[in-house]
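Student: model the following, please.
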Amino acid sequence: MTASPTTVVFDIGNVLVSWDPRHLYRRFFADRETEMEWFLANICTPAWNVEQDRGRSFKDAVDLLVKEHPAQWHPMIRAYDELWHETISGPIEGTVAILDALRHNNVPIYAITNWNQDKFREALERFPFLKSFAGIVVSGDERMLKPDREIFDLFFERYKVIPETAVFIDDSLRNVEGARAAGMHAVHFTSPEALTRDLRALGFSV
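Tutor: Just a heads-up that it's a prediction; the model follows:
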């Protein structure tokens, strides 16, 4: 792939906003870090959470775990839904500044995100800059996930984006590799500073 991209496609979680269930669960476990990690590895697990990203409702997800686990865990399980907003600590300001610079320079900007559809609506109201994209593919709405090829193909078809004209930014290496396999340029996000360098190397003014 030799052509320089002209379109930028963002992931959102841990690229534009800081998401981590630990932001929430430190209030329950306080100084018991080991117990919190056990809870997130064995009860509200990444594999359980990814099914919400695939479109399962949080109500169904919580009901499932409440039936499977003793009552002592029920308040913490329900908190994943009821206090979900606390899993996002806030925007990653440096990346938001990059987003603003790209928009100012009339660069087409889009997003592809693994996110539950209902919680994403909440995030849209909390973070107005998420409304600045020319288009967004939300996994929960589509019931498909990155890094699977089908979600990238859906993005290309819906927004008429030619893969080699776009660069995709994600904090997950698996998703970066998925984007490359779909024909896109792709950048592994590690920090706003590194992203600035990467985008400048691709010819963007940020």
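
Student: use CA for all of it now, contacts and neighbours both
Tutor: OK.

Student: in this protein, what residue spans correspond to strands?
Tutor: 7-10, 17-19, 88-91, 109-113, 135-138, 166-170, 185-188 (DSSP state E).

Student: residue 43 is nearest to which of these?
Tutor: Shortest distance between residue 43 and these, using Cα to Cα, is found for strand 17-19: 18.4 Å.

Student: and the closest one, how far from the chain's centre?
Tutor: Strand 17-19 sits 8 Å away from the centroid of its parent chain (Cα atoms, centre = their mean, to the nearest Å).

Student: quick one more, to check against the first:
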Amino acid sequence: MGEAEATRFLAEYDFMAFNHGLDSGTPWVEAAAELARTHPEWAEHAAAYREHFPTSLTGEVPGTVAIVRELSEAGVPMWGLTNWSAELYPHAPERFDFLGLLDDVVVSGAEGVAKPDPAIYAIVVARAGLPAADLVFVDDKEANVVGAIEAGLDGVLFTGADDLRRQLRDRGLPV
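Tutor: As a prediction, the model looks like this:
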């Protein structure tokens, strides 16, 4: 699929809803079957998205991996929480070695619930074994940060590594 066709697919089909379903635990085979039933003209494009997904993982957000490494070196426990298809998530740790520094990663697709649903934050809190208020949740989507705060976590809206570093320092974290 060319770039123009991919752009049209994303614009004409509610890809965000399709992807959120995958992130919430819908298996690819079911999502693809539903897409083929309701929008057969886009079924091939969704298959291409899945096939080429690993090549879309091209880079890290500048400055963020250094923060993760500093927190790890300081012994700060960290958990990841990602809205991601359980079937596609395995490509992430293959591509991004810093994920190995996290104590655990809660993958929404494996849990069957995605951010900003309150249940996903409860899963993270349970896995961390700490009070929710002791956890700092960082995300680049305001709705997810609001959801975390409503679930009792401290929340930081990510706008860039420099701001994140400042906000973590303000909370007494060693970065």
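
Student: returning to that earlier point: any idea which of the strands of the first structure is most buried?
Tutor: Across these, averaging neighbours per residue (mean count of other Cα atoms under 10 Å) puts strand 166-170 on top, at a mean of 25.

Student: whereabouts in the second structure does that one align?
Tutor: Using TM-score structural alignment, strand 166-170 of the first structure lines up with residues 135-139 of the second structure.

Student: possible to save the strands of the first structure as TSV with distance to residue 144 of the first structure?
Tutor: Output for these, formatted as TSV (distance: least, Cα to Cα, whole Å):
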stretch	distance to residue 144 of the first structure
strand 7-10	17
strand 17-19	20
strand 88-91	23
strand 109-113	10
strand 135-138	9
strand 166-170	17
strand 185-188	20
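
Student: distance of the spatially most central residue of the second structure from residue 172 of the second structure?
Tutor: With distances taken as Cα atoms, centre = their mean, residue 82 lies nearest the centre of the second structure, 2.8 Å away. Using Cα to Cα, to the nearest Å, residue 82 of the second structure is found at 25 Å from residue 172 of the second structure.

Student: equivalent analysis for residue 91 of the second structure, please.
Tutor: 33 Å.

Student: and the two? Which one has more around it.
Tutor: Using other Cα atoms under 10 Å as the criterion, residue 91 of the second structure and residue 172 rank with residue 91 on top: 13 against 9.

Student: aligned to that one, what sits in the first structure?
Tutor: Under TM-score structural alignment, residue 91 of the second structure pairs with residue 122 in the first structure.

Student: and the helices in the second structure?
Tutor: If DSSP state H is used as the criterion, the helices of the second structure fall at 3-12, 15-23, 28-38, 43-56, 64-73, 91-95, 108-111, 118-128, 142-150, 161-170.

Student: need those helices in JSON lines with distance to residue 135 of the second structure, can you?
Tutor: As requested, the helices of the second structure are exported to JSON lines (distance: least, Cα to Cα, whole Å):
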{"stretch": "helix 3-12", "distance to residue 135 of the second structure": "35"}
{"stretch": "helix 15-23", "distance to residue 135 of the second structure": "23"}
{"stretch": "helix 28-38", "distance to residue 135 of the second structure": "32"}
{"stretch": "helix 43-56", "distance to residue 135 of the second structure": "30"}
{"stretch": "helix 64-73", "distance to residue 135 of the second structure": "14"}
{"stretch": "helix 91-95", "distance to residue 135 of the second structure": "23"}
{"stretch": "helix 108-111", "distance to residue 135 of the second structure": "18"}
{"stretch": "helix 118-128", "distance to residue 135 of the second structure": "8"}
{"stretch": "helix 142-150", "distance to residue 135 of the second structure": "10"}
{"stretch": "helix 161-170", "distance to residue 135 of the second structure": "11"}
